[in-house]
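[1] Quick one, structure for this:
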Amino acid sequence: MIRETELSVRDFIYPLFVCEGEQVKREVKSMPGVFQYSLDMLDSELCELESLGIAAVLLFGLPSHKDECGSQAYDENGIVQRAVRQIRADHPKLFVITDVCMCEYTSHGHCGKLTPSGDVDNDATLQWLAAEALSHAQAGANMVAPSDMMDGHVAAIRQALDQGGFSNVGIMSYSTKYASGFYGPFRDAADSAPAHGDRRSYQMDPANREEGVRMAEIDIAQGADMVMVKPALAYLDVLRDVRERLHFPTVAYNVSGEYSMVKAAAQNGWIDEKRVVLELLLSIKRAGACMIITYHAKEAARWLSEVDHG
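    Okay, the predicted model is just below:
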């Protein structure tokens, strides 16, 4: 009767990895229970999500080939663009969000165009990101989610969407994304590890709490409809700051490393997986998240349903 925070299946956004090929349902070795799907294998997964009450998905693409300019990212027949069209046709009630970044598509694995010295060219990358976001909107995406951490990316994408006639397509910005060690398993899932160096020059310093709020504030001013804190568990203080100080819809990404640690401990019998997962997700909600992107979504939805039905 006096419970202050409620966790619901309506809070979850489920990440999906789509790949080229046929009859592909490939488990990610470092993420038990998470798979890469070819488009012909996607329908059963989407039906399961809808049956569980999960209403939103976040799409990541694994292209057939990569090049220096990440051309598959903004190709109208790219893997994500085709996946969006298929989902919107077959599952029109699902809310489709697409990740907008270059790291899965570039041969060097960085999130943008490289200069001759090997640094990421922030301003030149904005054109690629805007083209990618626009191609997703043209395919039918409800919302785009730029995860690249380039300065000015939200403004560039908002302008491209509005000029392209897609002012109704929202932007969920990865506004507060830290240079974290928790992303390792995702790079297996999305085949997006950088070929050299790392991403610390454009992702945030984990020591910086105030900067996290400022970055979210900048993206709001540029036209973001939702902002995000990523990772979630090690940055609950930042999540709370962003939500309380900016009073704006705030998403938390319960990232791959957080997921895989729980899975590994559960497989070894060291923790009660159900209890720990629901406790962690509740803590993210309690800290201020409006929505939670989590690989635990399907299991959590089942467990919450068990609670609701006694």
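[2] When you work out contacts or count neighbours from here on, use the C-alpha atoms and nothing else.
    Noted.
[3] OK, contacts around the nearest residue to Pro146 once chain neighbours are set aside?
    Spatial nearest neighbour of Pro146, excluding adjacent residues (C-alpha to C-alpha, 6 or more residues apart in numbering): Val100 at 4.4 Å. By C-alpha atoms under 8 Å, 6 or more residues apart in numbering, Val100 lies in contact with Leu129, Glu132, Ala133, Val144, Ala145, Pro146, Ser147, Asp148.
[4] Give the next helix or strand downstream of the helix or strand where the fourth one lies.
    Element membership for Val144 (DSSP states H and E) is strand 143-146. Remark: after strand 143-146, the chain's next helix or strand is helix 153-163, criterion DSSP H and E.
[5] Also this sequence, please, to line up against the first:
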Amino acid sequence: MVFDFHRGRRLRRTSVIRDLVRETTLSSADLMMPYFVIETDDQDYKKPISSMPGQFQLSLKQLELKVGEAVANGLKSLMIFGLPAEKDPLGLQAYAEEGIVQQAVRRIKKLWPDLVVATDVCLCEYTSHGHCGLIKDGIILNDPTLELLAQTALSHAKAGADIVAPSDMMDGRVAAIRERLDESGFEELPIMSYAVKYASAYYGPFREAAESAPQFGDRKTYQMDPANAREGLREAAADVLEGADIIMVKPAGPYQDVIRMVRDSFDTPVAAYQVSGEYSMIKAAAINGWIDEKAVVLESLIGIKRSGADLIMTYFTEDVLKYMGNK
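    Presented below is the predicted three-dimensional model:
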């Protein structure tokens, strides 16, 4: 008897067979959890972020409690975003020795030395105008900003960060940070560059969480046009040339084609950020009973990894660790 059709169902017949031939898998090592830590005297401070159900602004003490629970469930890495008590035009608290991120890094690394702690290197959470660079006459200044970003990265390194992650999208910032780290004795510290970062509408909830909305204009003069893909390869190539060790695409879900292009073009590890808007849409649909949250979360992350991401930063990390049962 001649069979003239493909019997793909043979390998889908049981869950064990499906597991055996699965092409893409997800593990705890693939996931990085973002946390928002706020400078406050109230160590019990834990403010829900209304547009991101299940996420919070945390005091240092509450951050410690959240991280401890996640580590017990298998957390391998995290990213810290800081909210200072005071902001100013120069973003002074971004690179202050006792800034909130610097305090958080020292605290976490003391408690969990093996936990990978990455830090967001940017000025927008610290500037009174909410932009990622210095401003003169309404213009975001590129080159003068590089010095402050390098200072910020160095302050994080001195506090004990394992990875610094510039997210500002100023031209040349990876080179400036690499030079400052190297001349200060941190040659071994990796840079994870937000290399391909779009001026996305999906960031809305984050701006509530980080209190970082720009006070005028927008960020389209430094973040990328969502219509452009090839431009992303130029940005990634520039950052790799300047010394980036990991390159990130942000957002993840709507830009899986870009993740694949970056993966196919570079040998460096590729990260992807499943951003606040992606998180909030899934959460909202689940709260309304329209989707199976666990199934959609896992499918979305598998899709991002399948497109080429080696590392996924996602607000679902704590939930997924519980799904996995410390695998």
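[6] Could I get the TM-score for this pair?
    The TM-score (TM-score structural alignment, normalised by the length of structure 1) is 0.97; 306 aligned residues with a C-alpha RMSD of 0.9 Å.
[7] circling back: tell me which residue of structure 2 matches up with the residue nearest to Pro146 of structure 1.
    In structure 2, Val100 of structure 1 lines up with Val121, judged by TM-score structural alignment.
[8] now that match: how far from Tyr194 of structure 2?
    10 Å (C-alpha to C-alpha, to the nearest Å).
[9] Which residues are in contact with each of the two?
    Residues within reach of Val121 of structure 2 and of Tyr194 at once, by C-alpha under 8 Å, 6+ apart, are Ala165, Pro166, Ser167, Asp168.
[10] show me what contacts the third one?
    Going back to what we said before, that points to Ser167 of structure 2. So Ser167 of structure 2 contacts Asp120, Val121, Cys122, Ser193, Tyr194, Ala195, Lys197 (C-alpha under 8 Å, 6+ apart).
[11] Where in structure 2 does the strand holding Val144 of structure 1 align, residue-wise?
    Going by TM-score structural alignment: strand 143-146 of structure 1 matches residues 163-166.
[12] quick one: that stretch to structure 1 mean distance?
    Compared with structure 1 after fitting, stretch 163-166 of structure 2 deviates on average by 0.3 Å (mean C-alpha distance after the TM-score superposition for structure 1).
[13] now that stretch, how far from the centre of its chain.
    10 Å (C-alpha atoms, centre = their mean, to the nearest Å).
[14] now do stretch 24-43 of structure 1
    The answer for stretch 24-43 of structure 1 is 16 Å, by C-alpha atoms, centre = their mean.
[15] got it, and stretch 164-179 of structure 2?
    That offset, for stretch 164-179 of structure 2, works out to 15 Å (C-alpha atoms, centre = their mean).
[16] quick one, strands of the stretch 201-327 of structure 2?
    Using DSSP state E, counting those that start in this stretch, the strands of the stretch 201-327 of structure 2 run over 246-250, 270-274, 311-314.
[17] Mean neighbour count and distance to Glu23 of structure 2 added to the ones you listed, as a markdown table?
    Shown next, in a markdown table, are those (neighbours: other C-alpha atoms under 10 Å; distance: least, C-alpha to C-alpha, whole Å):
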| stretch | mean neighbour count | distance to Glu23 of structure 2 |
| --- | --- | --- |
| strand 246-250 | 26 | 22 |
| strand 270-274 | 26 | 18 |
| strand 311-314 | 24 | 17 |
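[18] and stretch 256-274 of structure 1, which stretch of structure 2?
    Taking TM-score structural alignment, stretch 256-274 of structure 1 hits residues 276-294 over in structure 2.
[19] That should have said stretch 45-62 of structure 1, apologies.
    Using TM-score structural alignment, stretch 45-62 of structure 1 pairs with 66-83 in structure 2.
[20] so how far is Leu111 of structure 2 from the match of Val100 of structure 1?
    23 Å.
[21] Now the element after the strand or helix carrying Leu49 of structure 1, going C-ward?
    Element membership of Leu49 of structure 1 [criterion: DSSP H and E] is helix 42-52. Downstream of helix 42-52 of structure 1, the first helix or strand assigned by DSSP H and E is strand 56-62.
[22] Report the mean distance between that following strand and its aligned residues in structure 2.
    Mean deviation for strand 56-62 of structure 1: 0.3 Å (mean C-alpha distance after the TM-score superposition for structure 1).
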